[in-house]
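with the sequence up front, the predicted model follows.
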Amino acid sequence: MAGFVVGNIKLNEIDKAQTLIKSVFDKYIAPGYSPEGIRHFYEFITLEAIISRLITKSFMLAARTENEIIGVAEIRDYSHISLLFTAEAYHGNGVARTLIRTAIDKCLQKNKELKSITVKASPYAVPIYEKLGFSCSEPEQVLNGLRFTPMIRTLK
């Protein structure tokens, strides 16, 4: 596998990130969601919605090879993972782990007292987050057609 680097997303990369998110969502997550849930997710990942969140309350990291974005993570309020997606060809190669590690470091720089980071994981992502050190904090829920399990990772 080619090497990759992780850093803040650039404004001109957000459309590429959105394309990556949608393609992975459509293949791995959407099949378990209702039409309402899919519609709500698509509204969440419009370019306008992403840019608005990045201006007000979130930051986004991108994992890049020389030629492409292979993963993205969006963190809200320096404490909650809103999005974490890796290109299919790079699943199992440490991209998500590196994105999470980098995001946690950035959150801790902002708030040295941060005790935990949370996520609302799709059914597909629960075992992935468990491998990344998260545990379920509540049973699976459905909100606006979106299925998720609240999860938390305690920070040392």
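Happy to help now that I have it.

alpha carbons only for contacts and neighbour counts from here, please
Fine.

tell me which helix or strand comes right after the helix or strand in which Ile117 is found.
Assessed by DSSP states H and E, Ile117 sits inside strand 116-121. Note on strand 116-121: by DSSP H and E, the next helix or strand toward the C-terminus is helix 126-131.

list the helices and strands that next one packs on?
Contacts defined by 3 or more Cα pairs under 8 Å, 6 or more residues apart in numbering; DSSP states H and E place helix 126-131 against no helix or strand at all.

okay, now the one to match up with it:
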Amino acid sequence: MTAIRQLLPGEEKRITPLIREAFDIHIAANYSAQGVIEFYRYIELAAIARRMLENHEIFIALTGQEITGIIELRNHQHISLLFVKNAYKGTGIGKTLLRYAVDRMRAGGSTQITVNSSPNSTGFYASQGFVSLGEEEEEHGIRSLSMKLDLKG
């Protein structure tokens, strides 16, 4: 069974290997060298700790004591990161984390959720009700497609 809880200050080092492994295997090949470096900067321990003190919340999925997925939310309306440990892909952990985030944001009064999806994750988000807001973009070597999910109704 998967449990979800908020990441505690000081636990950042427990999530970076999971994020980096999943990124390296599934996403990095679609980014330029600049994009890979930019992403690695985003997941540095100090950067994660700083965001947690500002307007970001990070939630982790636990299978036993093992962290098997993470989701990072900004301002109760934007998904900054969503990664599942490679050995657990296809087990529903990503959907469970996303549902948890949606419920949390809806309860907090958010009317929509946005995400800048990597090209290989757009199908996942579309399957969960997200719609594209335009064309794929590239900024600092990071490719993404802006998507949103309406929470009204």
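Received it, and whenever you're ready, just let me know what you need. Everything quoted here is computed from the prediction, not taken from an experiment.

next up, the contacts around Lys22 of the first structure.
By Cα atoms under 8 Å, 6 or more residues apart in numbering, Lys22 of the first structure lies in contact with Tyr42, Ile45.

quick one: map it onto the second structure.
Under the alignment (TM-score structural alignment), Lys22 of the first structure pairs with Arg20 in the second structure.

swap in Ser82 of the first structure?
Mapped onto the second structure by TM-score structural alignment, Ser82 of the first structure lines up with Ser80.

which residue is the nearest non-sequential neighbour of Ile60 of the second structure?
Nearest non-adjacent residue to Ile60 of the second structure, counting by Cα to Cα, 6 or more residues apart in numbering: Ile70, 4.4 Å away.

so the one you found sits against Leu98, correct?
No: between Ile70 of the second structure and Leu98 there is no contact under Cα atoms under 8 Å: 9.6 Å.

now do the strands in the second structure.
Under the criterion DSSP state E, the second structure contains strands at 2-6, 56-63, 66-74, 78-84, 112-117, 131-132, 137-139, 142-150.

average gap between the fourth one and the first structure?
After superposition onto the first structure, the average distance of strand 78-84 of the second structure to its aligned residues comes to 0.2 Å, using mean Cα distance after the TM-score superposition for the first structure.

let me know the angle separating that strand from strand 66-74.
Relative orientation of strand 78-84 of the second structure and strand 66-74, computed by axes from the mean of the first three to the mean of the last three Cα atoms, to 10 degrees: 170 degrees.

run through who's touching strand 78-84 of the second structure.
Strand 78-84 of the second structure is contacted by residues 18-19, 22, 68-74, 93-94, 113-116 when judged by Cα under 8 Å, 6+ apart.

ok so, going back, with distance to Glu44 of the second structure added, can I get the strands of the second structure in a markdown table?
Output for the strands of the second structure, formatted as a markdown table (distance: least, Cα to Cα, whole Å):
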| stretch | distance to Glu44 of the second structure |
| --- | --- |
| strand 2-6 | 19 |
| strand 56-63 | 14 |
| strand 66-74 | 14 |
| strand 78-84 | 13 |
| strand 112-117 | 19 |
| strand 131-132 | 29 |
| strand 137-139 | 19 |
| strand 142-150 | 16 |
